[in-house]
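> This is a predicted model, with the sequence first.
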Amino acid sequence: MSEAKLVEFPDLGTVRIAFRNNTSRISARWKDGIVSVSAPAGMDFNEILRTIERFTPRLMSLRKDVTYREGVMEFEGITFEIRRQSVCPGKVLGSIMMPRAFIEVGVSLDMDDIDVKRAISRIMCRIALKVADKVLLPGARKLAAELNRRPAEWGIMRGHSTLGRCSGSGVIHLSYVLVFMPQELRDYIVCHELAHLEEMSHSKRFHAICDKLCSGRAAELERKLKAYRWPIIKM
């Protein structure tokens, strides 16, 4: 892969273009607040620019900016409060006093700056990872008991892309980022993994089991999950 290029577009802002030998087509997605493009190595650069322009309407419709302001974000089991601080004006600080977490942004920092957003998001994630077992697992165990399902064990895992995992031995791990989800979507992820206790593949049987565990709402909850606007910058 050759060195990436940064290009400014009127609507999209900064676009990062990476050239790859192992791809035959252009793909684009939002990552950390900017558009990240993968293009075949050797492709005409003007053609890449024209393709990105064609992609622009769809990319704009998919844009999910994270915006932080002073105030509170409430989730089941924990509330995050963002407030200003003047002790360390150029830093973002974090602390926990359950069931409340505090994100303290230095008064000299612009909360619309992408680097400040990333700092806020990182601290929120650090706090969520620390408290995830206490925030997520009691509800997961209770739901499993109500549905008469008995995983061998529960655990918390890192990572943003995989929200849950069920091993062949019946151990279920939930991603710590479920801390930032509403309860009904947390429960949907739990039901999804509980369904894997009976069917490991994503077969028709699996989806039928999952839908039954969700009281017939699996399709609705999957749509809500895909449309969910995360309060963190997912890597």
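Right, received. Where do you want to start?

> going forward, measure contacts between C-alpha atoms and count neighbours the same way
Fine.

> Please enumerate the helices of this protein.
In the chain, the helices defined using DSSP state H lie at 45-62, 114-146, 183-195, 204-213, 218-227.

> between those, which gets nearest to Met98?
Met98 lies closest, by C-alpha to C-alpha, to one member of the helices of the chain: helix 114-146, at 8.8 Å.

> so can I have JSON lines of the helices of the chain showing distance to Arg158?
Converted to JSON lines, these look like this (distance: least, C-alpha to C-alpha, whole Å):
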{"stretch": "helix 45-62", "distance to Arg158": "25"}
{"stretch": "helix 114-146", "distance to Arg158": "8"}
{"stretch": "helix 183-195", "distance to Arg158": "15"}
{"stretch": "helix 204-213", "distance to Arg158": "24"}
{"stretch": "helix 218-227", "distance to Arg158": "19"}
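
> Let me know the outermost residue of this protein.
Distance from the C-alpha centroid of the chain peaks at Asp44, with 33.8 Å (C-alpha atoms, centre = their mean).

> on that earlier part again, tell me which of the helices of the chain sits most buried.
Greatest average neighbour count among the helices of the chain goes to helix 183-195 (a mean of 22), per mean count of other C-alpha atoms under 10 Å.

> Included below, for side-by-side comparison, is a second structure:
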Amino acid sequence: MVWGGGGIRIFATPYVLFRYSRCTIFVGKRRFVPMETFDDEEFGTVQVRPDSRARRLIFRVKEGVMQITCPTGYSLGRVQTIVDENRERLRRLMVRGEVVQQRRQLTVGDRIPCYGGHIELLSGRLPDCILFRYEGTTLQVLCPPGTDLNEPRVRQQLSRGVCRLMYRRAQEVLPRRLAEVARRVGASPREVTIGRGRRKLGHCTRSKSIQLSYCLMFLPEPLIDYVICHELAHLQQMNHGPQFHALCNRYCGGEELALRKQLRAFTFLF
């Protein structure tokens, strides 16, 4: 960390420079961690990432590309064999991925709701970087002229910058939101923290601590409150049995099932 003039903190790494001022972060070009790949006649380029924590193969489709997480020690040949054995299921996964990708297309001029404001995608003037700045409650993202926002590397850079800022904002606003909902339903969590999970939006421990993911910032307010009510119900019922759902449904004003369906159908853009 390097201190700049006027109390501005500059965080520098060999790959990217983030300049934190009152409202602006510059994100430069970033190198990407290499991963193993192989070409499949049907699925195109398949990315394979070994992970020492993985106990099985995990398949996902991101930006139209099949990504596989595998336990350390798996060879590419072994992964390819498993792909061949599961082609029918993987075809369905690719189709679902294409549908989601179509929903996730971004264009300059988009104004995307987020909790407490909007994210606005604009055309900027700087040729080599994406600029993020706040104008009131709107996070403006200024992209280089002519940029294809859906090109995988651009999309990854853009998402990384937006998510960094949403995480910082979430630490300020989500604990307050949870406190409001907790007072309304008469629940008392011991503490609230903000996490970075993308698949798990909330978590409650037996010590009555609740963690909310910053990704809630991208949800509409009724779904934010649904996730909060779900975790508050776990303060009394550490399970998903009938008593838990009855309590959660009461906290949700009788709308638990409808809200759960809406959450499952929601498409995150970042």
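Good, I have the coordinates. Predicted model only: the values in this text are computed from it and were never measured.

> Could you point out which of the helices of structure 1 sits nearest Ile103 of structure 1?
Among those, the nearest to Ile103 of structure 1 by C-alpha to C-alpha is helix 114-146 (7.0 Å).

> The closest one: average distance to aligned residues in structure 2?
With mean C-alpha distance after the TM-score superposition for structure 1, helix 114-146 of structure 1 departs from structure 2 by a mean of 1.4 Å once superposed.

> now the angle between helix 204-213 and that helix, please.
Comparing the axes of helix 114-146 of structure 1 and helix 204-213 via axes from the mean of the first three to the mean of the last three C-alpha atoms, to 10 degrees yields an angle of 90 degrees.

> residues in structure 2 aligned with helix 114-146 of structure 1?
Here helix 114-146 of structure 1 aligns to structure 2 at residues 152-184, judged by TM-score structural alignment.

> Aligned to Leu259 of structure 2, what sits in structure 1?
Residue correspondence to structure 1 (TM-score structural alignment): Leu259 of structure 2 is matched to Leu221.

> hang on, that match packs against Asp187?
No. Using C-alpha atoms under 8 Å as the test, Leu221 of structure 1 is too far from Asp187 to be in contact (9.6 Å).

> what residue of structure 2 matches up with Arg158 of structure 1?
Per TM-score structural alignment, Arg158 of structure 1 is aligned with Arg196.

> how many neighbours does that match have?
Residues within reach of Arg196 of structure 2, counting by other C-alpha atoms under 10 Å, total 15.

> rewinding a little: how much space between the match of Leu259 of structure 2 and Phe75 of structure 1?
Per C-alpha to C-alpha, to the nearest Å, Leu221 of structure 1 is found 18 Å from Phe75 of structure 1.

> cool, Ile127 of structure 1 as well?
Per C-alpha to C-alpha, Ile127 of structure 1 is found 13 Å from Phe75 of structure 1.

> who wins for proximity to Trp154 of structure 1 among the helices of structure 1?
Ranking the helices of structure 1 by distance to Trp154 of structure 1, with C-alpha to C-alpha as the measure, places helix 114-146 first at 7.2 Å.

> how much does that closest one deviate in direction from helix 183-195?
60 degrees.

> how far is helix 114-146 of structure 1 from where the chain is centred?
Its chain's C-alpha centre and that of helix 114-146 of structure 1 lie 11 Å apart, by C-alpha atoms, centre = their mean, to the nearest Å.
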